[in-house]
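Undergrad: Requesting a structural model of the entry that follows:
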Amino acid sequence: MLTSIRGIVAASFATGLALSAAPAFAETSAPENEFDLAAVEAAADVTVDVADLEAATPVVDYASVNRAGDESSVEISGNVALASEYRFRGIDLSGGDIAIQGGIDLTHSSGFYVGTWGSSLDEDTVGYGHTELDVYAGFSGELTEGVSFDIGALAYLYPNAGAGDYDYIEAYGSVGFSIGPAESTLGIAYAPKQDSLGGTDNFYIYYDLSLGVPGTPFTATGHVGYTDGFLTFTNDGKAFDWSIGVETPLYGPVSFGVAYVGAEDDILPGNYDFADDALVFTLSASI
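TA: Prediction:
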C-alpha cells in the first residue's frame, strides 16, 4: 500500500621517487660541498654523460597515480527500527500495533544505489498481509554545495497478501537543501495507472524540514505532504498529511524519535480510523 523512501569508501594511492649519489674521491680545488663532475670523471677514468643519466631515471606518471586514487567502490549500509506504529504518509498500516522495520542499501561511489526495506503490518486491519517489502534503485548526488538530488523507482511488494492485486510501482525525485544546522527536502512521487491502484494513478508531493537545536543533541523535524489519487481515505482522493517531532541520538548508532502524525480522511464513525492523529515513538539504529 503505502511507505517512505530510505533510505553513501574510497581507496587512495600515493607514490614517490628518490635518487641519491655516494660521494666520490677526487683531488679537486673546488669549494667544499660543491660537486665537480670533471674531477669525478678524472679520478674514475670515465666520462659521465648527463643525458644518459636522465634517460636512465624512471619517469613517474603522476596523472596515472592520481587516477588510481579514484577507483570506484561500493558501500553497504543498514538500518533497523522499532516503531510504536507504522505510519506511511500519515496513514496507519500496523493497526496501531508496534512495527518492526529494517533495510539494507548498496551504494556505488558514482551515486547509483539499490536497496530494500521492510516492515511488519497488521494483516487483519490493513488487509495487505503481515509484511511489506520495498525494493528500490536510483541515483543521487550533489548539484552544488549544499544542494543535493535523488531520483529513482520503488516497488511496494506485499508477498503474503490475499488474492488480488496489491503490489505497485512508484517513481520518485527530490531536491535537498542544507544550510548550517537546517536541512530541507522537496520531493514528488508518482505511481502510474495500475490494477493494484484500482486502474488509476497516484501523485504525491511533500516537504520535509529538520533543524538541529543549537547547544543540544536534539533535532526538530517537520513534514507536510499532499496526495492526489488512489492512496487516500477521502472521498475525493485528495488529502494532506503532516507530522512534527523531535529526534536525538542515544548511544553510538542508536537514536530515538517521537512525532505527532496525522492525515485528512472521510472515514465514517464506527470504522477503524487509519488517519487518526497519533504520537509515534521510534527507536532506530543505522550502520
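Undergrad: Every contact and neighbour count from this point should use C-alpha atoms.
TA: Fine.
Undergrad: What about R89, how many residues nearby?
TA: 27 (other CA atoms under 10 Å).
Undergrad: My guess is it contacts G225. True?
TA: Yes: the pair R89 and G225 passes the contact test of CA atoms under 8 Å, sitting 7.1 Å apart.
Undergrad: Give the intersection of the neighbour lists for the two.
TA: Overlap of the contact sets of R89 and G225 (by CA atoms under 8 Å, 6 or more residues apart in numbering) consists of 241-242.
Undergrad: which residues are in contact with stretch 114-126?
TA: Residues contacting stretch 114-126 (CA under 8 Å, 6+ apart): 6-7, 86, 93-95, 97, 99-107, 128-138, 272.
Undergrad: want to put them side by side, so please do this one too:
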Amino acid sequence: MTVVLASTGINSAMAAESTPLPFPGTITGNVSVVSSYNLRGITIGPENDNTALQGGLDYSHDSGFYAGYWFSNLGYSYAGLNPGCKGTDCTTKSFENDFYAGFKGKLTEDLGFQLGGTVYYYYPGWESTGYETIVGLSYKQFTVTAQTLLNNVTFGNKGDTYFLATYAPELAGGFTGKLQAAAYYYGDDDEFTGPTTTDFAFRHATLGIAHPLGATGATWGLDYIFGGYSRNETKQKNKAVLSLGYSF
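TA: Below is the predicted model:
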C-alpha cells in the first residue's frame, strides 16, 4: 500500500526528474522489484513473501494537487479471505491496485502539509476494497503522517490509524538514508479481521539505505525492519528487504 517505502507500498526507486506535459503538471513513473512485500512492518504473513513486482505513475500540479496509481502482485488471494467465496478466485493470487489523490502545500519555506485519500482495490477480491485518508506534516527531511481506514475490510477495521514518522537524509557518496518509526491505533469492530486485543501498539521501525546504480537510472536499496505488534499482539520478526528500482 501507498506511502510506506519497502514495507507497504512505493519502494526503493528514487524520485525521477519531472516529465514536461502538453498540459499543466508533470508525470513521473517507477517500477521496482523487492525481495518481499511486508505491509507496514508485517513480516509474519506478509503480502508477498517471495519476490514482488511493484510500480506506479504519479501526476503533480504546481498548485499542490497530486494523483497517482500504484500496484503490486501478492502472494495469496484476497477473494479467499471473504466469507462464502467460491470458485477459482478463492485461490488465484490477487493483484493490489492503489488509487490516490490529494493536496500538498507549504506553510513556510521548510514546513509543509499533506491532505489526501487512497482507494485500495484488489483483484480477485474486490469485496476487500478499502478507503483511507492521509494527513501529514513535513519539515525539511522529516515527515509525519497518519492514515485512517474508513470502512471494515478483510485487512483492517474502520478507524484503524497508521502513524508513521520518516527521516530521509542525504548521505555522503550519493547515498540516501531512511529512519522510520511507526505505531498503530486499532479499531475493534472485527467484522472480518478476527479478535483485536490491543488499542495501540508499536508497529515497526525501519533502517534503510539506497544508492543509484551509476547513470542507469536504477537504484538499489536495503531496508532492515524491526518488527512490532499486530492487532492481536503477535510479535513480528525482524527482517531484511532488498529492492531494485527504476524511475522515469
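Undergrad: Can you give me the TM-score here?
TA: TM-score of the superposed chains, computed with TM-score structural alignment, normalised by the length of structure 2, equals 0.75; 216 aligned residues with a CA RMSD of 3.2 Å.
Undergrad: Pull out the buried members of the contacts of stretch 114-126 of structure 1.
TA: By neighbour count, with 16 or more other CA atoms under 10 Å, the contacts of stretch 114-126 of structure 1 hold 86, 93-95, 99-107, 128-138 as buried.
Undergrad: returning to what we had before: in strands, which of the contacts of stretch 114-126 of structure 1 fall?
TA: Secondary structure defined by DSSP state E assigns 99-107, 131-138 of those to strands.
Undergrad: In the stretch 1-150 of structure 1, mark out all the strands, start to finish.
TA: Along the stretch 1-150 of structure 1, the stretches classed as strands by DSSP state E, counting those that start in this stretch are 74-83, 87-88, 91-92, 99-108, 112-120, 131-144, 147-157.
Undergrad: What of the stretch 151-287 of structure 1?
TA: So, for the stretch 151-287 of structure 1 - with DSSP E, counting those that start in this stretch - the strands run 168-179, 182-194, 200-212, 219-229, 238-251, 254-263, 278-286.
Undergrad: Put together CSV for these, with distance to L121 of structure 1 on each row.
TA: Formatted as CSV, the strands of the stretch 151-287 of structure 1 follow (distance: least, CA to CA, whole Å):
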stretch, distance to L121 of structure 1
strand 168-179, 17
strand 182-194, 21
strand 200-212, 22
strand 219-229, 21
strand 238-251, 20
strand 254-263, 18
strand 278-286, 15
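Undergrad: roughly how far out does stretch 107-123 of structure 2 sit from the chain middle?
TA: 12 Å (CA atoms, centre = their mean, to the nearest Å).
Undergrad: And for stretch 59-66 of structure 2?
TA: The chain centre lies 20 Å from the centre of stretch 59-66 of structure 2; the measure is CA atoms, centre = their mean.
Undergrad: what does stretch 74-81 of structure 2 give?
TA: Here the centre of stretch 74-81 of structure 2 is set off from its chain's centre by 18 Å, with CA atoms, centre = their mean.
Undergrad: I'd like to know how many residues surround A275 of structure 1.
TA: 24.
Undergrad: Let me see the contact set for the corresponding residue of structure 2 for it.
TA: Using TM-score structural alignment, the partner of A275 of structure 1 in structure 2 is Q236. Each residue near Q236 of structure 2 by CA under 8 Å, 6+ apart is listed here: 41-44, 227-230.
Undergrad: Just give me which of the residues you listed are shared by structure 1.
TA: Mapping these onto structure 1 (both residues aligned by TM-score structural alignment, their matches' CA atoms under 8 Å) leaves 41-43, 227-229 still in contact.
Undergrad: so what corresponds to Y167 of structure 2 in structure 1?
TA: Per TM-score structural alignment, Y167 of structure 2 is aligned with L209.
Undergrad: wait, doesn't that match sit right on T221?
TA: Yes: here L209 of structure 1 reaches T221: they are 5.7 Å apart, a contact under CA under 8 Å.
Undergrad: higher neighbour count, these two?
TA: Using other CA under 10 Å, the more surrounded residue of L209 of structure 1 and T221 is T221, with 21 against 18.
Undergrad: The more buried one contacts V246, doesn't it?
TA: Yes: T221 of structure 1 is within contact range of V246, at 5.7 Å (criterion: CA under 8 Å).
Undergrad: hmm, back to that, how far away is the match of A275 of structure 1 from L39 of structure 2?
TA: Distance from Q236 of structure 2 to L39 of structure 2, counting by CA to CA, to the nearest Å: 12 Å.
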